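> Attaching a predicted model along with its sequence, questions to come.
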Amino acid sequence: MIDVQGTAQTDPAGGGSHAGAEPLILVATSGTGGDILPFIILSQGLLQRGRQVLMLVPRFHEPRVAAAGIPCLTFGTDEAWQALLSNPDLWDERKGWGVIWRGLVPHLGALREFIAQLPAHESCVVLTHPILVPMAALARSVRPDLRIVAAYLAPANLCSSHDMLTAGSLRVPAWVPIPWRQALWKLIHRGWIDPVTLPHLNAARGQAGLPAVAHFFEHMLAAPSVSMGLFPSWYAPTAPDWPASFSDGDFVAPGAQCTATLSSELQQFLSSGDAPIVFTPGTGHQHAARYFTAALQALQRLGRRAIFVTPHAAQLPAALPPHVLWQAHAPFCALLPRAAALVHHGGIGTTADALRSGTPQLIVPFAYDQFDNGLRARQWGVAEVLLARRLSARRMQRQLARLLSSPDVARACSALALKMEQGPDLPWLLDRVEAALFAPPAMPSNPLRD
């Protein structure tokens, strides 16, 4: 079942205040904070342009969406979401996808259920995180012509054989022939993805009167009317095997989301010594005790100060020394320009924050697109990569020492920060999003495409 929160602009049972006017844009996303925030920023921008917007998110994220002033639908319960985050397999590169998928299965019909309640004359379109594309496609059983736009936060999720840097933690060298890469993807999908996802998905599609699909990721790539990247083409150029409808975009800049100031405690800490190293395993990671233990040991070897950022304090060492400050949350757009380096999991939002601020990065990937993001940042000369399964204090110390002392890294960080500063702004990206949603004759070009 879905729950409607703050939807004063929408009355699905009674005709709707926007019937015959603006189409309703349903913005669907799930995941941790890094998956939610870009869609919140886009939704706010669309609302400010006079668009009718309604977000669909897990109930756990409803307070954040409501605080941003966006009407929303929710699915699931806080308890179920907490159980998902508490599962250590969530951060296993082979098992994590199954944990996520099984959490979504009970709610595959949520978007379909809502759209079925809309008056037939009320127009709607869907902007969705790729993980909810199967949910959006199910809604075509009640709206066969439903326009679905998939917005990809990271290039790894497009599963290209032409631009395949990694297969999980396994690096794929440039010399590996395309047919071998295609065979590797086939092995991954048929061995690990399809057996987990297809039984549940095809059962839901059958109940909705839709035909079964043979391959999960092929369905995800083919179902959207349009696909677009929420990353710039210089970060990952369009690959030949991406959807034909794909259009490039840009990272979603924080904009008004970065109005928060640093806490007084954080301000005081920053002012009391050298620039610290910031450590975070991601907002949703609750199983990073080994990560923080290694970080503390590496800091002692380096003689550096640090800030540990995690809302889950139970995974921190029992007692932190005075040169290490814990913060549950911190606005990275304000913090990172004052940091010596950032050690993080390789989430695309955190990676972009560090690129934007010109901060050297040590990326410690656990699962998902994190491996690919780490290698892309490394190729640009702004990062080192230390696989989570190989994590040790000695390796962390060695990699950080190189990052902090390298003039080449400093120059590369400054160059990329300038590139991002001179790149497209949020209005340009919103133009791209509206073009994808409403299909005008042409879309504006990216001034930094090359």
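Sure thing, it's come through.
> Please make it C-alpha for all contacts and neighbour counts, starting now.
OK.
> hey, where'd the helices end up in the stretch 251-400 of the chain?
Using DSSP state H, counting those that start in this stretch, the helices of the stretch 251-400 of the chain run over 264-271, 289-302, 332-335, 348-357, 370-379, 393-405.
> Switch those helices over to a markdown table, and while doing so, append mean neighbour count and distance to residue 254 to every line.
Converted to a markdown table, those look like this (neighbours: other C-alpha atoms under 10 Å; distance: least, C-alpha to C-alpha, whole Å):
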| stretch | mean neighbour count | distance to residue 254 |
| --- | --- | --- |
| helix 264-271 | 14 | 20 |
| helix 289-302 | 18 | 27 |
| helix 332-335 | 18 | 8 |
| helix 348-357 | 23 | 9 |
| helix 370-379 | 22 | 19 |
| helix 393-405 | 17 | 26 |
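> Can I get those helices in JSON lines including distance to residue 126?
Formatted as JSON lines, the helices of the stretch 251-400 of the chain follow (distance: least, C-alpha to C-alpha, whole Å):
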{"stretch": "helix 264-271", "distance to residue 126": "40"}
{"stretch": "helix 289-302", "distance to residue 126": "38"}
{"stretch": "helix 332-335", "distance to residue 126": "29"}
{"stretch": "helix 348-357", "distance to residue 126": "22"}
{"stretch": "helix 370-379", "distance to residue 126": "26"}
{"stretch": "helix 393-405", "distance to residue 126": "42"}
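> Could you say which one of those comes nearest to residue 431?
helix 348-357 (20.6 Å; C-alpha to C-alpha).
> and of the helices of the stretch 251-400 of the chain, who's closest to residue 186?
Evaluated over those, closeness to residue 186 peaks at helix 370-379, with 18.3 Å, by C-alpha to C-alpha.
> sorry, back to before: out of the helices of the stretch 251-400 of the chain, which comes closest to residue 202?
The nearest among the helices of the stretch 251-400 of the chain, by C-alpha to C-alpha, is helix 370-379 at 28.9 Å.
> who touches the closest one?
154, 156, 165-166, 168-169, 235, 345-348, 351, 363-365, 383-385 (C-alpha atoms under 8 Å, 6 or more residues apart in numbering).
> adding another structure so you can compare the two:
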Amino acid sequence: MKLSNLVKQLSKILICTRGSLGDVLPYIALAHGLQKNGHQVLMVVNASNFGVVNKQGIECVAFDVGQAADKQNSKDFKGLTQSLLGSLKVLRKLGKHLRQEVACIQRLAPSFDLILGSQTSLAAPLVARALGKTWVFSGVSPMAFISFIDPPYLHGLRWLGKDSMLPNWWKAVLQWFFLKLSDVIYVDYRQIEQELGLPHEHPLFAGRYSSWLNLALFSPLLARPQADWPAKTIQCGFVKETIRVAHQTHDVGLENFLASGPAPVVFTLGSVARVDPQDFYELALKVIAKLGVRAVLIKREGVPLNVDPSMPVHVCSFADYSVLFRACQCVVHHGGVATLMQAMAANKPSLILPRTLDQFDQAARAKKVGVAEVLPFMKLSELLLLEGIKRLLTGSSVEDDGSKKNTKSILQEDGLRFACLEIERLLLKLGANNAVLFEIR
């Protein structure tokens, strides 16, 4: 049997991810890339993203099929705050339905040759370990690869930051904190481990990473590989194609608006944060009026917003960021890594309003690179929003030379191609091993 034929047999790939739209879009791009190379792909996602994936021509299964997507998001994430306690509550909610997710993947995995899990899927490594399946871990943000050399910025725990004046033993404190924290948050994880007959491996450390391959799907501008990253980790770079995979019809109104006047300011929140925007859009309208600028507001369908028809504002529920950001002056957003990378690729400054989880870490890293201002969502006010946007528009808060270098660097990144290449190298390795076994038999 030829090696090429064996590799083709090892081309059924199960992609497991969950979370917000931003968590899923990179894997839609990966699925398309792998399909283009002739591989068979099935995605396991949460119900709120099933429709998005399905419309892309990708076979998919929702592990929480009994949940109504909008009601689920509204109930689980309404009232998000920037407090540490709020972030912990979000993590605990993300652990909901873990048992359902494990059961779904466990049912599907035996007929697949490779499992590709995201940083939001705790179930993928559990099932891979239980079934002895080859699997790949991947993360789209620096916090997917927790480093004590380049530690994440944790809101509410600034004293653990690497720039603090604490002695060297703080790293041990940080590691202890993560260990204890996840034991409290991921109670179901440990129970399921025991039910599957698995030894305990920490869900944020040893239990998360693969001994086969780990893919860092973010730009080295945000975080470079560290000595304490897991073995067999490859930094592929930003998967730029994430936003090009549009799941909505073409917005002619937005296209006409962009062509009808000066470049606008874009206001957008993540798909989860849009569930509970509080007074974000009302404050945005007040600031737009005072600045006298044109603007694009991206909000969730069904969220009421009264806009004076005379205002130069376009409101929509979806936009292709790779196109929109190139046509705007600056972007006011939540700090999701995909949104941030698109703004950097378009060479447009950001005013980041971090609210929970890894958004604070990404905001801090973007500010350090010199491409963003940061205004925590809880401190949001008309005055602070006005002043922040003014600084972006006058160019007094970002480094122009640095932005140009960053744009050139990001545009040269091809995370999708490199990720597919590394996955296929692993498949080739598995095919070679099978070829040896075949010859022995």
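That came through fine. Quick caveat, the model's predicted, so the values are computed rather than measured.
> Can you give the structural similarity as a TM-score?
In this superposition the chains share a TM-score of 0.85, using TM-score structural alignment, normalised by the length of structure 2; 414 aligned residues with a C-alpha RMSD of 2.8 Å.
> Inside strands: which ones of the contacts of helix 370-379 of structure 1?
Using DSSP state E, the subset of the contacts of helix 370-379 of structure 1 located in strands is 166, 363, 383, 384, 385.
> closest to residue 133 of structure 1 among the residues you listed?
When those are ranked by distance to residue 133 of structure 1 (C-alpha to C-alpha), residue 166 comes first, at 23.6 Å.
> Which one of the ones in strands among the contacts of helix 370-379 of structure 1 is nearest to residue 246 of structure 1?
Ranked by distance to residue 246 of structure 1 (C-alpha to C-alpha), those are led by residue 166 at 21.7 Å.
> ok, that closest one - how many residues close by?
Neighbours of residue 166 of structure 1 under the rule other C-alpha atoms under 10 Å: 18.
> for it, what are its contacts?
Shown in contact with residue 166 of structure 1 (C-alpha under 8 Å, 6+ apart): 172, 371, 372.
> Map residue 205 of structure 2 across to structure 1 for me.
When structure 1 is aligned by TM-score structural alignment, the residue opposite residue 205 of structure 2 is residue 218.
> before we move on, what about residue 219 of structure 2?
Aligned by TM-score structural alignment, residue 219 of structure 2 pairs with residue 232 of structure 1.
> circling back: closest one to residue 139 of structure 1 among the helices of the stretch 251-400 of structure 1?
Of all the helices of the stretch 251-400 of structure 1, helix 348-357 comes closest under C-alpha to C-alpha, at 28.6 Å.
> Run the chain-centre distance for that closest one.
Mean-position distance between helix 348-357 of structure 1 and its chain equals 12 Å (C-alpha atoms, centre = their mean, to the nearest Å).
> so where in structure 2 does that helix end up aligned?
By TM-score structural alignment, helix 348-357 of structure 1 lines up with residues 337-346 in structure 2.
> Helix, strand, or coil at residue 196 of structure 1?
Secondary structure state of residue 196 of structure 1, per DSSP: H, G, I helix; E, B strand; the rest coil, is helix.
> My read is that it contacts residue 96, right?
No - if you go by C-alpha atoms under 8 Å, residue 196 of structure 1 and residue 96 don't touch, sitting 11.2 Å apart.
> mind listing what residue 230 of structure 1 touches?
Residue 230 of structure 1 neighbours (C-alpha under 8 Å, 6+ apart): 151, 152, 153, 154, 248, 249, 250, 251, 252.
> Return the member of those nearest to residue 126 of structure 1.
The closest of those to residue 126 of structure 1 turns out to be residue 151 (C-alpha to C-alpha; 10.3 Å).
> related to what we said a few turns ago, nearest spatial neighbour of the match of residue 219 of structure 2, skipping sequence neighbours?
residue 250 (4.1 Å; C-alpha to C-alpha, 6 or more residues apart in numbering).
> aligned partner of that neighbour in structure 2?
Using TM-score structural alignment, the equivalent of residue 250 of structure 1 in structure 2 is residue 237.
> Next one: its match from residue 253 of structure 2, what distance?
Taking C-alpha to C-alpha, to the nearest Å as the measure, residue 237 of structure 2 falls 33 Å from residue 253 of structure 2.
> same thing with residue 100 of structure 2?
Going from residue 100 of structure 2 to residue 253 of structure 2 by C-alpha to C-alpha gives 41 Å.
> swap in residue 227 of structure 2?
49 Å.
> One more: residue 121 of structure 2?
Distance of residue 121 of structure 2 to residue 253 of structure 2, given as C-alpha to C-alpha: 37 Å.
> same question, residue 7 of structure 2
If you measure residue 7 of structure 2 against residue 253 of structure 2 using C-alpha to C-alpha, the figure is 47 Å.
> Leaving out sequence neighbours, find the closest residue to the equivalent of residue 294 of structure 1 over in structure 2.
When structure 2 is aligned by TM-score structural alignment, the residue opposite residue 294 of structure 1 is residue 283. The shortest distance from residue 283 of structure 2 to any non-neighbouring residue, by C-alpha to C-alpha, 6+ apart, is to residue 382 (5.5 Å).
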